[in-house]
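> Below is the sequence, then the predicted model.
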Amino acid sequence: MKLSPSQIDTLKKLISYKGYPEIDLQYEILDHVACKVEVLLEENPTLSLDDAFRKVHSEFGIFGFSDLAESYTKSIERRYRRFFWEEFKSIFTSPRLIYPIAVAFILYWLSINSLFFGEKVGMPVWSGAFTILAVFFIIARYWKANKSMKNYVSYRSSIHSFTFFNLMLQISIFGMRRLENPYYNFDFSPQSILTWLSILAISACFICIFLIPRVLNRSIAETRKLQAIYES
């Protein structure tokens, strides 16, 4: 038998009461539990929904849904990482590549042609300024998304993306501290390798900053597909 929307809502609340408030995790567990509950109710129509749920829960042993929840949590986190690297690689095969190229060109042009209080400002300073602006952008995006998305495992997974961002930022800072001359050496030499490494790390920071919200939305969209199945 097919569960009604009110029964689905009740199951979600029961799953939440068991200690799983994350929406995407709830639907993953629900997808597993609902099938078993449907079978039990079909076999015994007089069985209440609560009793059917308790029976299914008891089948998982003394730890209940803990192992199932842990498995689904890891699955959601793996899915997020896969989406992140897919989006990251797609930048280099799509028209969106124009954005990091444009940023790199602007930084280089500003470092060569601009004056600030009569002093020439090099690429490290301009790169730092742009990075700070980008960080403010991502903070604003997360502040806005916090209330509506904080109860998603995907949201927590997106926080882990900042590990990659932090690594790229540290490489950028290390390189920028050594790029003092605005006329940079791009010949094959230790100095040029440092220059290119810094430029690539800075570009990765920008790409990472703007990809994180995009990947988060994509991951949550997967949950909403599952949600649509049970709420239709």
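Structure's in. What do you need?
> When you work out contacts or count neighbours from here on, use the C-alpha atoms and nothing else.
OK.
> what about the helices in this protein?
5-17, 23-43, 49-58, 66-90, 98-113, 123-149, 153-176, 190-231 (DSSP state H).
> who does the fourth one touch, helix- and strand-wise?
When you say that, I think you mean helix 66-90. helix 23-43, helix 153-176, helix 190-231 (3 or more C-alpha pairs under 8 Å, 6 or more residues apart in numbering; DSSP states H and E).
> and the first one, what other elements does it pack with?
I take that to be helix 23-43. helix 5-17, helix 49-58, helix 66-90, helix 153-176, helix 190-231.
> Any chance of TSV for the helices of the chain, columns mean neighbour count?
Converted to TSV, these look like this (neighbours: other C-alpha atoms under 10 Å):
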stretch	mean neighbour count
helix 5-17	16
helix 23-43	19
helix 49-58	16
helix 66-90	16
helix 98-113	15
helix 123-149	15
helix 153-176	18
helix 190-231	18
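> picking that back up, distance to Asp67 for the helices and strands packed on helix 66-90 - can I get that in a markdown table?
Converted to a markdown table, the helices and strands packed on helix 66-90 look like this (distance: least, C-alpha to C-alpha, whole Å):
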| stretch | distance to Asp67 |
| --- | --- |
| helix 23-43 | 11 |
| helix 153-176 | 16 |
| helix 190-231 | 20 |
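> got another, please set it beside the one above:
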Amino acid sequence: MKISAAQIEQLYAFTRQHFVEYYDLQTELVDHLANAIEAKWAENPALSFDEILNAEFKKFGVFGFMNVVEKRQGALTRKYNKIVWENCRDFFEFPKVVFAVISFYLISLGLQSIEYASEIYVVIFGLLTLFLLAKTIIESLRRRKKIQKKRNGFSKKSSCGMAVPCRFLCCRYNCSVPFRKMPKQLRTTTHCFMDPVHF
């Protein structure tokens, strides 16, 4: 006996109810559950869909799908940490580092001749911090609106669900993964002053 499309949708809803938010992981779990249900039906066609589903879910233990989700998050954390460090390494290539050091030295040299240099440093740092904070808040609000629209009509299709370290000092133009295709967590982390215009 084969599983119907409505039952497949029911399996997706079941995984969402048990706190599996990410579409790729939902798909793997739905595939696993569907294969198990079909195998049980081949052995005993009298069993109902819900009975088999509950029996298969109990095999995941007390915490349900949480162990599977945590393992996937760990794997994806390692993957995206590797991407972040590769981007940082790309940023610190020879010409960029030399340009950054020379720029910093020239700005410092120019500010040394000014009487209130330390106050100017504080003001520049404060303005930069306020700019990045405002930018992060605005982008967060935009993303929330977009996610709200998606949730009203579609399921969440993100591929990663873990906290990823800040994308500090990583230049958008050297990323091995296009910026828009990066996971939401990688895009929403705090951006540093080296790459102020991401969007």
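Received, thanks. In this text the structure is predicted, and so the values were computed from the model without any measurement.
> Now the TM-score, please.
Scored against TM-score structural alignment, normalised by the length of structure 2, the superposed chains reach a TM-score of 0.55; 169 aligned residues with a C-alpha RMSD of 4.6 Å.
> returning to what we had before: so which of the helices and strands packed on helix 66-90 of structure 1 gets nearest Ile15 of structure 1?
Comparison of these against Ile15 of structure 1 by C-alpha to C-alpha identifies helix 23-43 as nearest, at 6.5 Å.
> Distance from the chain centre to the closest one, please.
Put simply, helix 23-43 of structure 1 sits 27 Å off its chain's centre (C-alpha atoms, centre = their mean, to the nearest Å).
> what's the answer for stretch 214-229 of structure 1, then?
Worked out by C-alpha atoms, centre = their mean, stretch 214-229 of structure 1 lies 12 Å from the chain centre.
> which other residues reach it?
Asp24, Tyr27, Arg79, Tyr80, Phe83, Phe84, Glu87, Tyr152, Ser154, Tyr155, Ser158 (C-alpha atoms under 8 Å, 6 or more residues apart in numbering).
> want to try CSV for those, with distance to Ile138 of structure 1 as columns?
Shown next, in CSV, are those (distance: C-alpha to C-alpha, whole Å):
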residue, distance to Ile138 of structure 1
Asp24, 23
Tyr27, 28
Arg79, 21
Tyr80, 18
Phe83, 18
Phe84, 16
Glu87, 17
Tyr152, 18
Ser154, 16
Tyr155, 13
Ser158, 12
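> Going by distance to Asn166 of structure 1, which of those wins?
Ser158 (13.3 Å).
> I'd like to check which residues are in contact with that closest one.
If you count contacts by C-alpha under 8 Å, 6+ apart, then Ser158 of structure 1 has Tyr80, Ile212, Val215, Leu216 around it.
> picking up where we left off before, looking at the helices and strands packed on helix 66-90 of structure 1, which is nearest to Phe116 of structure 1?
Per C-alpha to C-alpha, nearest to Phe116 of structure 1 of these: helix 153-176, 18.5 Å.
> Can you give the distance from that closest one to the centre of its chain?
That offset, for helix 153-176 of structure 1, works out to 11 Å (C-alpha atoms, centre = their mean).
> Kindly report the same for stretch 24-43 of structure 2.
Distance, centroid of stretch 24-43 of structure 2 to centroid of chain: 27 Å (C-alpha atoms, centre = their mean).
> List the residues that contact Cys175 of structure 2.
Asn87.
> separation between it and Phe91 of structure 2?
9 Å (C-alpha to C-alpha, to the nearest Å).
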